[in-house]
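S.K.: pasting the sequence and the predicted model now:
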Amino acid sequence: MSKSQRYAMLATSLIESGSLLRLGSLRQLILGSFLVALVPLAALLWQSQTDLARVSQLTVKETQHIASLVSKVQQLESASVVLERALRQYQVLKNDVAAGLVENAIGRFSEQHGAICDVEKRVNGCVQLRQTVTTLRGFRAFDNPDMLANQLTLMRQQLADIDVSVDDAIAERLVVQQQDVSAMQVRQTWLSALLVSVSLALILLGSQLIINPVRKLKLIIRMLARQQGHLPPLSTKAPRELAGVEQDLHWLGERLAQLEHIRTALLRHAAHELKTPLASMKEGCALLSDGSVGELSGPQQEVMSLINASTTRLNTLIEKLLDYNLLLQQAQPKFTLVDVDHMVKQCIGDYKLALQKHKLDIDLACKSITADEELLRRILDNLVSNAVAHGALDKTIHIRLSVDEHNAYIDVANDGKKIPKEKISSLFEPFIRGEGARNDNVIGTGLGLSIVADCARIMHGDATVIDVDYADVCFRVRIPQQEEKH
């Protein structure tokens, strides 16, 4: 097992034990993960540098050996040329000076021969050439010129064999060197793949330690938005920063739950307390209207009708408080095919008395749309009620429905005081009442338009104020169209 592999196994064991990544802060976790992921890459770099140095040393060594061997072969050939010339001179001169030159040439040739054969053991022809050199040392006994010529021819042949053998030895060493380099490349490739895989695994593990707490925070936020039961328990192994955010979200969830409880209790108690005196008022009005306590005159009957109308309106306002409470608790709309024509007729019938001083202009380009039936009815009720309460008397109230490829648009318009542009943005907020006196002389709750906006939002649409040429004020509700869901 190499050192780099041991380093990779050490880094993996440290990750699995959590001794390096179990850090307090998010910054420490990121830095620790980064440093641990760098350990296999550092081991890979060290191993690559080691292999590169080894290849460089091997290349330099083999190059020097080959260059030295080739140089010795060239020197041996030069020595053979000098030896052959000295021997031929001795055959001509036959004196001691020529003999001394031959002895020197033979000694130099033997040295060069030994330098090659002692260094490179795989060279063929060394033994035969040594025997030939030994024979040439007895050059004084060569009385016949043919004997010298035969020995010189044999020496040249043996030198040629040595040249071929040296070339083969060099080629063999090059092949071995190439095989070593190829094996090193294969080993480096596998090691790189292994260490890079370990680094990627460590990076994924480190990122997972960050992603898991973030995913939990996202889940908590989604549960807070949708009010889906109890929140998951606090994390014990998350970084301090993310753990702090999770604690804040839990505190926010508790605070929202408290506010929701207070709001629900307030609306429920307010509606209940208002219903009690209202029931007594309606019962008294019923007794007076029936004549149970005596006959009423004409003016008294007229006053009684006004009181009945006021109690009915008050009952409607109380129901709006309850409807608003129920509306805030509804999260998922149920889209069905709604008969808008029939719903508009029902709404007009409910507001028949209030609409006596108004004219109606109804233009329904489409009789049916896909929407939540209950939410759509609340939108129509509140828009018509708002037009009756704030629209100019003896003027027309326009109700129009249009549909394009993706959306349905409900427009309810009336004449009256125009709404300033700077107040449109806050017009759909709860408890924001319109300016000016109402036609029914009742103080509004400021919930009608907020209920319209919330109903449209639940159906993934919106409510806005638009400019039209046929009325002073026009409220438009956009409802995206989709397939009917059962």
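M.R.: All right, it came through fine. Residues are numbered from 1 along each chain as shown.
S.K.: contacts and neighbour counts: CA atoms only from here.
M.R.: Noted.
S.K.: show me what the strand or helix carrying E62 packs onto, helices and strands only.
M.R.: Counting by DSSP states H and E, the element that carries E62 is helix 26-93. Contacts defined by 3 or more Cα pairs under 8 Å, 6 or more residues apart in numbering; DSSP states H and E place helix 26-93 against helix 3-17, helix 96-119, helix 145-226, helix 240-290.
S.K.: distance between whichever helix or strand comes after the second one and the chain's centre?
M.R.: Which is helix 96-119. As assigned by DSSP H and E, the chain's next helix or strand after helix 96-119 is helix 126-136. How far helix 126-136 lies from its chain's middle: 81 Å, per Cα atoms, centre = their mean, to the nearest Å.
S.K.: so which residue is smack in the middle of this structure?
M.R.: A centroid search over the chain (Cα atoms, centre = their mean) returns I211, at 10.2 Å, as the residue closest to the centre.
S.K.: what sits against K61?
M.R.: K61 sits next to no residue when contact means Cα atoms under 8 Å, 6 or more residues apart in numbering.
S.K.: how close does it get to S68?
M.R.: 11 Å (Cα to Cα, to the nearest Å).
S.K.: same question, K94
M.R.: From K94 over to S68 the distance is 37 Å, taken as Cα to Cα.
S.K.: which residues does A79 contact?
M.R.: By Cα under 8 Å, 6+ apart, the contact set of A79 is 105, 108-109, 112.
S.K.: G32: which of those residues is nearest?
M.R.: Taking Cα to Cα as the measure, G32 sits nearest to Q112 out of those, at 64.6 Å.
S.K.: tell me the contacts of that closest one?
M.R.: So Q112 contacts 72, 75-76, 79 (Cα under 8 Å, 6+ apart).
S.K.: filter the residues you listed to the buried ones?
M.R.: Buried by 16 or more other Cα atoms under 10 Å: 72, 75-76, 79, out of the contacts of Q112.
S.K.: re earlier: tabulate the helices and strands packed on helix 26-93 (TSV), appending distance to F34.
M.R.: Formatted as TSV, the helices and strands packed on helix 26-93 follow (distance: least, Cα to Cα, whole Å):
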stretch	distance to F34
helix 3-17	12
helix 96-119	53
helix 145-226	7
helix 240-290	18
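S.K.: tell me which of those lies nearest to L26.
M.R.: The minimum distance between L26 and the helices and strands packed on helix 26-93 falls on helix 240-290, with 6.3 Å, by Cα to Cα.
S.K.: another one to put next to it:
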Amino acid sequence: MSTRTEPTKLNDEPGHTIPRLLRHYPKSFLKLILVGFLLAALPLIFALIYSAVSIDRLANQSRETVYQAEQIAHGSRVLVNEVSAMERSVRLSLILGDASLLKGYFQAHTKFESTAENLATLSLSADQKLLLNSLSASERTIFQQVESARQSPKELNKWVGDFIPLLDAARNFLAQGFVPIEREVNAMQEMAGRARQIVIWQLLALIPFAVLLALGFSVLIARPIRQIDEAIRHMGQGELSQTVTVEGPQDLRRLGGRLDWMRRRLLELEEQKIRFLRHISHELKTPLTSIREGADLLVEGVIGELNPEQKHVAKILLGNSVQLQVHIEDLLNYSALQTEKSILVGHKVELRPILDKVLQDQHLAIRNKGLRVDLACADLTIECDEQKIRIIVDNILSNAVKFSPLNGHINIRASQVNEHIQLDMLDAGPGVAPSDRDKIFDAFYQGHRTPQGHIKGTGLGLSIAREYALEHGGILELVEHAGTGAHFRLTLPANHTSSAA
């Protein structure tokens, strides 16, 4: 687990693209979602309400127009009918000389007057009003004349002819009754056109506004979720130096505080683990050095010759102490990487002597398994930290030796490719399981394919080797190839400026 990543701010800068009012979060995430949907829907709801009101107003005006037109048309027909009825009554009274027949005239006259009064209250055009007034005046003149001649029906002969222009005027008024209908229809069409234009402009204005509101609230809703996701991802990658800050509703901010508390606890545990590894490694290194030196003296016969059985036991003791010292050095190197105390000391060195030195250190393990090592290395010069490059090669070779079968074969090739030095190491072991490929360089990870009869390692060798390769600006990778065994490739720049890790 690494804590070396530079702190970065998880929360976004306060919304340059979000209005200030939108940055006042509700107390809960659910309320934020409801407010967002409500505000995004309000413009469209307003447009729908306005459209409904406009349609209702247009419908009311249509009903009123139809009613007015029907009243005018009905009244106009009544006027024509009553004028005709009055003329018939006068003519019958004149022909038969019976004054009692004028009763129908007076009834028609009464209905004519009431109808004319009702028409006068309707929304008539100016021409219709003039025509109605003229028609009413002519009818009243005839009525006065008929009233004066009521006792002598023969005098009605003088006024019978006046009904003809009156009837023509009534028919003319009936024809004029369609004019307000056309006028109202045109007015409704204009009103409908204006309402349609207003609705269109409202939609053109409100739909983008609703979209902007939806986008704004999407950002507000997605921001705390994204911050929580980033915090979990960083903690999952072991990057514990970043403070978890979540902006949003109160419940999500509380969740962010819990995540930050978890981060601090993990960081404390990581620091405790590193201190433990550092202390235990230092405590074991001193006595182990004494054990190794003593076993070496026994094997070399400095304190006296040993019989074959004693010498075999001494070699086992020496070999295992060497392996144990390698593990302790791995723990110390890993501890230095985690506490950022690893420093590159770069200078130009020959690559071949480094490879020969590593092979010499691994000679005992190679000979015990009867392995054959083929080394192909041209005269290559590289600017690097010699000790760390030796550790990289030693860890890769240790891995190859550990997994190689008895009497197996290890192939080492070094060459220069453009501005980079490329080192390939292939063994004849079981290779890396597909499920282990993405985790093989993780610290403390142990693959599924563990060789029998071998002391279990710490799982730090390849992790440290990759970290050192990255410090040099290079890469250590597992290369897919046909056949058995594992193929590791170390690629380093030929010239690398010395720098702190």
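M.R.: Thanks, I have it. Here the structure is a predicted model, which is why all the values come from computation and not from measurement.
S.K.: just give the TM-score of the two.
M.R.: Here the TM-score for the pair of chains, by TM-score structural alignment, normalised by the length of structure 1, is 0.63; 430 aligned residues with a Cα RMSD of 5.7 Å.
S.K.: preserved in structure 2, out of the contacts of A79 of structure 1?
M.R.: Counting by both residues aligned by TM-score structural alignment, their matches' Cα atoms under 8 Å, structure 2 reproduces these contacts from these: 105, 108-109.
S.K.: residue in structure 2 paired with the residue nearest to the centre of structure 1?
M.R.: I211 of structure 1 maps onto A222 in structure 2 when the alignment is built from TM-score structural alignment.
S.K.: residues in contact with the top strand by length along structure 2: which ones?
M.R.: Determined from DSSP state E, the single longest strand within structure 2 is strand 409-417. Residues from elsewhere that reach strand 409-417 of structure 2 (Cα under 8 Å, 6+ apart): 371-378, 380, 400-401, 404, 421-428.
S.K.: list the buried residues for that strand?
M.R.: Neighbour-count burial for strand 409-417 of structure 2 flags 409-412, 414-416 (criterion: 16+ other Cα under 10 Å).
S.K.: which one of those sits closest to L22 of structure 2?
M.R.: Nearest to L22 of structure 2 among these: Q416, at 58.9 Å, using Cα to Cα.
S.K.: please tell me how far that closest one sits from H347 of structure 2.
M.R.: Using Cα to Cα, Q416 of structure 2 is found at 18 Å from H347 of structure 2.
S.K.: same thing with R194 of structure 2?
M.R.: To H347 of structure 2, R194 of structure 2 is 84 Å away according to Cα to Cα.
S.K.: tell me what the helix or strand that contains V146 of structure 2 is packed against?
M.R.: Element membership for V146 of structure 2 (DSSP H and E) is helix 126-148. Under the contact definition 3+ Cα pairs under 8 Å, 6+ apart, helix 126-148 of structure 2 sits against helix 103-120, helix 163-176.
S.K.: distance to L327 of structure 1 added to the contacts of A79 of structure 1, as JSON lines?
M.R.: Listed next are the contacts of A79 of structure 1 as JSON lines, based on distance: Cα to Cα, whole Å:
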{"residue": "A105", "distance to L327 of structure 1": "119"}
{"residue": "R108", "distance to L327 of structure 1": "115"}
{"residue": "F109", "distance to L327 of structure 1": "114"}
{"residue": "Q112", "distance to L327 of structure 1": "109"}
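S.K.: closest to L204 of structure 1 among those residues?
M.R.: L204 of structure 1 has its nearest neighbour among these in Q112, at 65.4 Å by Cα to Cα.
S.K.: residue in structure 2 paired with the closest one?
M.R.: Under the alignment (TM-score structural alignment), Q112 of structure 1 pairs with T115 of structure 2.
S.K.: so G177 of structure 2 makes contact with A73?
M.R.: Yes - counting by Cα atoms under 8 Å, A73 is a contact partner of G177 of structure 2 at 5.7 Å.
S.K.: with neighbour numbers in mind, choose between these two.
M.R.: Shown here are G177 of structure 2 and A73; by other Cα atoms under 10 Å, G177 has more neighbours (23 against 20).
S.K.: structure 1: which residue goes with the more buried one?
M.R.: Aligned counterpart of G177 of structure 2 in structure 1: V166 (TM-score structural alignment).
S.K.: try A137 of structure 2
M.R.: The equivalent of A137 of structure 2 in structure 1 is Q131 (alignment by TM-score structural alignment).
S.K.: burial count for its match?
M.R.: Counted with other Cα under 10 Å, the neighbours of Q131 of structure 1 add up to 12.
S.K.: show me the contacts for the closest residue to S404 of structure 2 other than its chain neighbours.
M.R.: Leaving aside its chain neighbours, S404 of structure 2 sits nearest to G429 (4.3 Å; criterion: Cα to Cα, 6 or more residues apart in numbering). Shown in contact with G429 of structure 2 (Cα under 8 Å, 6+ apart): 400, 403-405, 408, 484-486.
S.K.: go again with 7 Å.
M.R.: 403-405, 484-486 (Cα atoms under 7 Å, 6 or more residues apart in numbering).
S.K.: tell me how far it lies from T484 of structure 2.
M.R.: Distance of G429 of structure 2 to T484 of structure 2, given as Cα to Cα: 7 Å.
S.K.: same check on R253 of structure 2?
M.R.: Plainly put, R253 of structure 2 is 53 Å away from T484 of structure 2 if you go by Cα to Cα.
S.K.: which of these two has more neighbours?
M.R.: R253 (20 against 13).
S.K.: next up, the contacts around that one.
M.R.: Contacts for R253 of structure 2 were tallied using Cα under 7 Å, 6+ apart; they are 246-247.
S.K.: one more: G75 of structure 2?
M.R.: 115, 119.
S.K.: what's the counterpart of it in structure 1?
M.R.: Aligned by TM-score structural alignment, G75 of structure 2 pairs with K72 of structure 1.
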